[in-house]
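In: only geometry, no sequence info:
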């Protein structure tokens, strides 16, 4: 027979067990992912496209992750401070999304060996630092094909950001695409020395149009170039994202970046501890570059060539930097039938024949 002390002991144990059952198990902390942006998120352009990728990541992984972003971060010392803070705040994966963030990212990566860093458009890697970019020159080439068919003045214009290899590649690819359908075409370039400055972009576009340009492209982040084109009655293209809504009459098509798949795959790999450093470059074939629908004003003949060239690039049967290609001096840079080697593509520092002016030093 149980005495009173034994019964009280059983009661105490039962109460303790009941209490424990009522307290939920400690929820696992979400995996933290940080992003640093060169411009405002806005609703168009480079930064907008990256943030769309971040939102796709959130949608795919839900409560398993928590993302943070910091926008309008200048390249240089200030970016190092922001990257370092993201790492110190517990972000286990950090995406730094502009070329000028490369050296600061490398420096912070060495200080935080347990954090994975992914840098966009650079070339430096490390044990915990990889690089990624899209082959936007594929899209630029296709924009050139359309421009070559749409121009009447045979004069194209590019509003360019900084004279770094990725921008020079896009200018050259745009020109080569145009020359593939109209060999006499010339391209004029105005450098605004900013990734995002609507006022400078607008001024550059106006200047190019005043010089006789009737089709514009850009390697900048705002829709200002397109808006000027529509105001002046000429054509232009969206860049990094579809910009149709800003200038529906002028917008012929857009070469867009699609980062969502890469962000999802990379985050999953880091979470599973299967991530490895390296270089990722995706284009039309991988779906990281996509072309938006053609404006109905584009003639059927031009649309047919555009689609044929796109299919050839996707199949791997054609490369935008397939020879023969000459530089401004007439020197052969790529022999007939050859393709420019990746190393030379990534370090491109010259204009192809047909681009006016010189590259700023």
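Out: In hand now; what should we look at? For clarity, every value in this text was computed on a predicted model and none was experimentally measured. Residues are numbered from 1 along each chain as shown.
In: alpha carbons only for contacts and neighbour counts from here, please
Out: OK.
In: just the helices in the chain please.
Out: Assigned by DSSP state H, the helices in the chain fall at 4-22, 45-61, 77-88, 102-111, 136-150, 165-179, 198-210, 224-232, 260-271, 300-315, 342-346.
In: Got another one to weigh against that:
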């Protein structure tokens, strides 16, 4: 029973009581008074929990990207308890089948849906247009709708910090990156990794091998092996499994973890992990929905918001490198340090950012070039 109905009932009961008392029928008024009191003090009906669904591109046990998102989902459950009910579907392809998954989630009563990879953008837009009463959150995309907003983490900040450590530890001055798909997000991370390494070691060169998938451990292993054979002795990846770190462990080289703390996958090889904490954003988005404050827009969170960190630094990393890492982390947190500040040139010698110029988010979101020091060409650059 709603509060307004209870109030009306109580008011009516009181009026009846007054009438009965006026007629001298006190013995009949007592039960009515008790009913009025009970109606007024009855607890409000408990609202139905908000149903929230997550679509994952990989398995929750990938140790990287999807594992990090699922940790964020668990943080939601811890924060809101029985106010929400969460569910997930793993290994949803970045294809038309994603649309079927989203519609199935809606059919199950979910009112807030998180799509956690770039390739879900178009299917999610299509479904969002058909279901205006459902709120959609799309990770790493750039298209929005009245009931669909985007969110991302500044993974390039983690890549830069990884570069600081990698540049301090390499013996060959050659780093290797296993790239997933050549979109601006991944190219930006490769470049930032290189810039971080060059900040402590100007001799750094970076080699890249693309696998054109987010999660394919055999391909990632093959790519990592190729980089090591090409002279790279410290590796990073922008793929979703721990295969690159495992390969470095097997080959006696070093590597950094990506998206999640991967130290357990290659203890001897592991130099540290660039991690994403999705929890703070997922908590904010859910609170917005619960409180009726949700609105469309774009969010891009980093070290400042507690979304990016570099953790579990290896014991043998020199003290000066650890100090540099902490200095960068503190600067990113308080805004006193900017990664993408000119002069920056591409690997063909063209200036892409003038001296003292600071890249804005539009610039960062459209990066399609390699910085100086990265070998080769960006796939599909037409050169």
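Out: Okay, I see it. Just so you know, these numbers come straight off a predicted model, no measurement behind them.
In: Using CSV, lay out the helices of structure 1 together with distance to residue 289 of structure 1 and mean neighbour count.
Out: Shown next, in CSV, are the helices of structure 1 (distance: least, C-alpha to C-alpha, whole Å; neighbours: other C-alpha atoms under 10 Å):
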stretch, distance to residue 289 of structure 1, mean neighbour count
helix 4-22, 51, 11
helix 45-61, 11, 20
helix 77-88, 27, 18
helix 102-111, 22, 19
helix 136-150, 7, 27
helix 165-179, 13, 26
helix 198-210, 23, 19
helix 224-232, 20, 22
helix 260-271, 11, 17
helix 300-315, 10, 15
helix 342-346, 18, 12
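In: can I get those helices in TSV with distance to residue 217 of structure 1?
Out: Listed next are these as TSV, based on distance: least, C-alpha to C-alpha, whole Å:
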stretch	distance to residue 217 of structure 1
helix 4-22	63
helix 45-61	13
helix 77-88	28
helix 102-111	26
helix 136-150	8
helix 165-179	8
helix 198-210	9
helix 224-232	8
helix 260-271	25
helix 300-315	16
helix 342-346	20
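In: who wins for proximity to residue 192 of structure 1 among the ones you listed?
Out: helix 198-210 (6.1 Å; C-alpha to C-alpha).
In: For residue 306 of structure 2, see how far away the nearest residue to residue 366 of structure 2 once chain neighbours are set aside is.
Out: Nearest in space to residue 366 of structure 2, with sequence neighbours left out and distances taken as C-alpha to C-alpha, 6 or more residues apart in numbering, is residue 184 at 5.7 Å. From residue 184 of structure 2 across to residue 306 of structure 2, the span is 23 Å (C-alpha to C-alpha, to the nearest Å).
In: for residue 365 of structure 2, same thing?
Out: Distance from residue 365 of structure 2 to residue 306 of structure 2, by C-alpha to C-alpha: 21 Å.
In: same question, residue 240 of structure 2
Out: Using C-alpha to C-alpha, we find residue 240 of structure 2 at a distance of 21 Å from residue 306 of structure 2.
In: Which of the two has more residues huddled nearby?
Out: With neighbours defined as other C-alpha atoms under 10 Å, residue 240 of structure 2 and residue 306 compare such that residue 240 has more, 27 against 16.
In: Aligned against structure 1, show me the partner of that one.
Out: Taking TM-score structural alignment as the criterion, the aligned counterpart of residue 240 of structure 2 in structure 1 is residue 221.
In: ok so, going back, against residue 343 of structure 2, how distant is the residue nearest to residue 366 of structure 2?
Out: Relative to residue 343 of structure 2, and taking C-alpha to C-alpha, residue 184 of structure 2 is found at 20 Å.
In: now do residue 88 of structure 2
Out: According to C-alpha to C-alpha, residue 88 of structure 2 and residue 343 of structure 2 sit 44 Å apart.
In: and if you look at residue 301 of structure 2?
Out: 25 Å.
In: Neighbour count: those two, which is higher?
Out: More neighbours surround residue 301 than the other of residue 301 of structure 2 and residue 343, with 19 against 13 (other C-alpha under 10 Å).
In: so what corresponds to that one in structure 1?
Out: Counting by TM-score structural alignment, residue 301 of structure 2 corresponds to residue 282 in structure 1.
In: Hmm, residue 218 and residue 160 of structure 1 touching each other?
Out: Yes: if you go by C-alpha atoms under 8 Å, residue 160 of structure 1 and residue 218 touch, sitting 5.8 Å apart.
In: Comparing those two, which shows the higher neighbour count?
Out: residue 218 (29 against 23).
In: name the helices or strands packed onto the longest helix along structure 2?
Out: The residue-count maximum for a helix in structure 2 (DSSP H) belongs to helix 3-22. Counting contacts by 3 or more C-alpha pairs under 8 Å, 6 or more residues apart in numbering; DSSP states H and E, helix 3-22 of structure 2 is packed against helix 26-41.
In: ok, residues contacting the helix it packs on?
Out: Around helix 26-41 of structure 2, the neighbours that count as contacts under C-alpha atoms under 8 Å, 6 or more residues apart in numbering are 6-7, 9-11, 13-14, 16-17, 20-21.
In: and the angle for it with helix 3-22?
Out: Compare the direction of helix 26-41 of structure 2 with that of helix 3-22 by axes from the mean of the first three to the mean of the last three C-alpha atoms, to 10 degrees and you get 170 degrees.
In: Who are the contact partners of the match of residue 301 of structure 2?
Out: Going by C-alpha under 8 Å, 6+ apart, the list of residues near residue 282 of structure 1 reads 133-135, 288-289.
In: Identify, from those, the entry nearest to residue 255 of structure 1.
Out: Using C-alpha to C-alpha, the contacts of residue 282 of structure 1 come closest to residue 255 of structure 1 at residue 289, 6.8 Å.
In: Would you mind confirming that the closest one is in contact with residue 257?
Out: Yes: using C-alpha under 8 Å, residue 289 of structure 1 is in contact with residue 257, at 4.9 Å.
In: joint contacts of these two?
Out: 134, 136.
In: Name the residue in those two with the higher neighbour count.
Out: Applying other C-alpha under 10 Å to residue 289 of structure 1 and residue 257 shows that residue 257 carries more neighbours, namely 30 against 23.
In: Just give me the match in structure 2 for the more buried one.
Out: By TM-score structural alignment, residue 257 of structure 1 lines up with residue 276 in structure 2.
In: That match and residue 159 of structure 2, how far apart?
Out: Distance of residue 276 of structure 2 to residue 159 of structure 2, given as C-alpha to C-alpha: 11 Å.
In: Likewise for residue 47 of structure 2?
Out: Residue 47 of structure 2 sits 43 Å away from residue 159 of structure 2, going by C-alpha to C-alpha.
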